[in-house]
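Peer 1: have a look at this prediction, sequence included:
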Amino acid sequence: MNGPSNDLNQQIRQVFKNYDIDDFIKKTSALALTWEQIREMSADPLVEIGAHTINHHALSKLTDFAVQKEMEGSRDKIESEINQKVEHFSYPFGTRKEVGQREFRIAKKCGFKTSTTTTIANIFKEHKDLLEQLPRIPVNQKRDNGKINYLNLWLNGTLPCIINKFKKIL
């Protein structure tokens, strides 16, 4: 992809090179799933693979065209690798500072059924009209000390309610 994203990637590579961290792509790639692993997971009916952008930039910093290319490029690449339709999207930086009405509109234009922000909250019936800006429930083994009770508190909605002081977040 050409344009601002490509320029930014070059700048990032230069910064890492200046600090003798020129193998950062190799190091970060070791943390990612392989396409073989992703294909195996996507074969499970309980797993849904969604798009997440190509370059993981804050979308609010990109042009409309670049945002759409990031979303569609990610979806198209994943679909070609897993041979399944990708219908859901997760914003790479999904706070209200990084995504807003423009990004929600573009996600809808790209044809995603749902898109997830990083807003921590429960889902309510009113979200049926806000499918491009759904909140999420974070799952983090390190934070939860690997204890299932903590996970249950997240999944049953207790912790999001406490975090949001029992206010409905839309």
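Peer 2: On my side now, so go ahead.

Peer 1: from here on, contacts and neighbour counts on C-alpha atoms
Peer 2: OK.

Peer 1: state the distance from Thr114 to Lys77.
Peer 2: 18 Å (Cα to Cα, to the nearest Å).

Peer 1: okay, the two: which has more neighbours?
Peer 2: Ranked by neighbour count (other Cα atoms under 10 Å), Thr114 and Lys77 place Thr114 first, with 19 against 15.

Peer 1: surely that one is in contact with Phe89?
Peer 2: Yes. Between Thr114 and Phe89 there is a contact under Cα atoms under 8 Å: 6.3 Å.

Peer 1: start to end distance for stretch 152-159?
Peer 2: The first residue of stretch 152-159 is 9 Å away from its last residue (Cα to Cα).

Peer 1: in the top helix by length along the chain, what's buried?
Peer 2: In the chain, with assignment by DSSP state H, the single longest helix is helix 64-82. For helix 64-82, burial by neighbour count (16 or more other Cα atoms under 10 Å) applies to 66-76, 78-79, 82.

Peer 1: could you say what helices and strands it packs with?
Peer 2: The contact analysis (3 or more Cα pairs under 8 Å, 6 or more residues apart in numbering; DSSP states H and E) places helix 64-82 against helix 35-42, helix 101-109.

Peer 1: not counting its neighbours along the chain, what's nearest Gln68?
Peer 2: Spatial nearest neighbour of Gln68, chain neighbours left out: Ile106 (6.3 Å); criterion: Cα to Cα, 6 or more residues apart in numbering.

Peer 1: alongside the first one, take a look at this:
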Amino acid sequence: MDIMDIEEMQRRLRSLTDRAEITDLMNRYVRSLDDGVFDEEWARAFHTEDVTAEMPIGTVRGRDALTARVRRGMALFDRTVHLGTDYVIEVDGDRATVRGAQLSTHVLADGSESGSGNVFISAGHAENTLVRTVDGWRISASALRVVWTQGTPPRLPDDFAAASPARAGA
């Protein structure tokens, strides 16, 4: 094997490793939305400190603001199942873009003991920018583009008024 072959193998290995790490991060992130624990540790595991996130419930900047918004938004639901798939990943050095489909099923919090709230489904695409940090890949910008919804959307608190109730859902 000559030096060119070794360098090419190293480049390919790095590319495959980056893609595997990014896919794992995105899968863990989508799954974490159903776990309901949105604290500082959760935020550090997925986002840069200066993250910008555009969601149906508003756009926020900064990890603390994102954590607070996700916590409040997800509190609108008793239970959820989020699925992310079909990631298209483009890596350019220490930056990457990831676009994938997202299907989110939500059981609205209705205050009843039976938890028999209405079901609200949203589907669309998540567009993310990631950066390589000393702790691994992290999301530095994200945008959830809802394409369609079905069912009754949650009633948003007044301070979420900037977001369209017809497009609500994380």
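Peer 2: Ah, there it is. No experiment lies behind these values; they were computed from the predicted model shown.

Peer 1: quick one: TM-score?
Peer 2: Counting by TM-score structural alignment, normalised by the length of the first structure, the TM-score of this superposition works out to 0.23. Behind it: 71 aligned residues with a Cα RMSD of 5.5 Å.

Peer 1: before we move on, back to that, which of the buried residues of helix 64-82 of the first structure lies closest to Glu40 of the first structure?
Peer 2: Ile82 (8.7 Å; Cα to Cα).

Peer 1: before we move on, back to that, who touches the residue nearest to Gln68 of the first structure in this structure?
Peer 2: Ile106 of the first structure sits next to Asp64, Val67, Gln68 when contact means Cα atoms under 8 Å, 6 or more residues apart in numbering.

Peer 1: just those now: which is nearest Asn9 of the first structure?
Peer 2: Distance to Asn9 of the first structure, by Cα to Cα, is smallest for Val67 among the contacts of Ile106 of the first structure, at 15.3 Å.

Peer 1: surely that closest one meets Arg105?
Peer 2: No. Counting by Cα under 8 Å, Val67 of the first structure sits too far from Arg105 to count as a contact (10.8 Å).

Peer 1: need the longest strand for the first structure.
Peer 2: In the first structure, assigned by DSSP state E, the strand with the most residues is strand 114-120.

Peer 1: on contacts alone, who are the packing partners of the helix or strand that comes right after that one?
Peer 2: Toward the C-terminus, strand 114-120 of the first structure is succeeded by strand 134-136 as the next helix or strand (DSSP states H and E). Judged by 3+ Cα pairs under 8 Å, 6+ apart, strand 134-136 of the first structure is in contact with strand 114-120.

Peer 1: which strands and helices lie in contact with the strand it packs on?
Peer 2: The contact analysis (3+ Cα pairs under 8 Å, 6+ apart) places strand 114-120 of the first structure against strand 88-90, strand 134-136.

Peer 1: format those strands as TSV; extra columns: mean neighbour count.
Peer 2: TSV is the format used below for these (neighbours: other Cα atoms under 10 Å):
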stretch	mean neighbour count
strand 88-90	23
strand 134-136	21
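
Peer 1: columns distance to Pro160 of the first structure on top of the ones you listed, output as TSV?
Peer 2: What follows is those, written out as TSV (distance: least, Cα to Cα, whole Å):
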stretch	distance to Pro160 of the first structure
strand 88-90	19
strand 134-136	9
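
Peer 1: which among these is found nearest to Met41 of the first structure?
Peer 2: Minimum separation from Met41 of the first structure across these (Cα to Cα) falls at strand 88-90, 15.8 Å.

Peer 1: mind listing what's buried in whichever strand or helix holds Ile12 of the first structure?
Peer 2: If you go by DSSP H and E, Ile12 of the first structure is part of helix 4-18. Neighbour counts over helix 4-18 of the first structure (16+ other Cα under 10 Å) mark Ser5, Arg13 as buried.

Peer 1: please apply the same query to stretch 80-99 of the second structure.
Peer 2: Within stretch 80-99 of the second structure, the residues that count as buried by 16+ other Cα under 10 Å are 80-85, 87, 89, 91, 95-99.

Peer 1: show me which of those residues is closest to Leu13 of the second structure.
Peer 2: Nearest to Leu13 of the second structure among the buried residues of stretch 80-99 of the second structure, with distances taken as Cα to Cα, is Val91, at 13.0 Å.

Peer 1: just checking, that closest one touches Thr97?
Peer 2: Yes. Here Val91 of the second structure lies in contact with Thr97, judged by Cα under 8 Å, at a distance of 6.6 Å.

Peer 1: what sits against Ala123 of the second structure?
Peer 2: Per Cα under 8 Å, 6+ apart, neighbours of Ala123 of the second structure: Ala101, Gln102, Leu103, Ser104, Val146, Val147, Trp148, Thr149.
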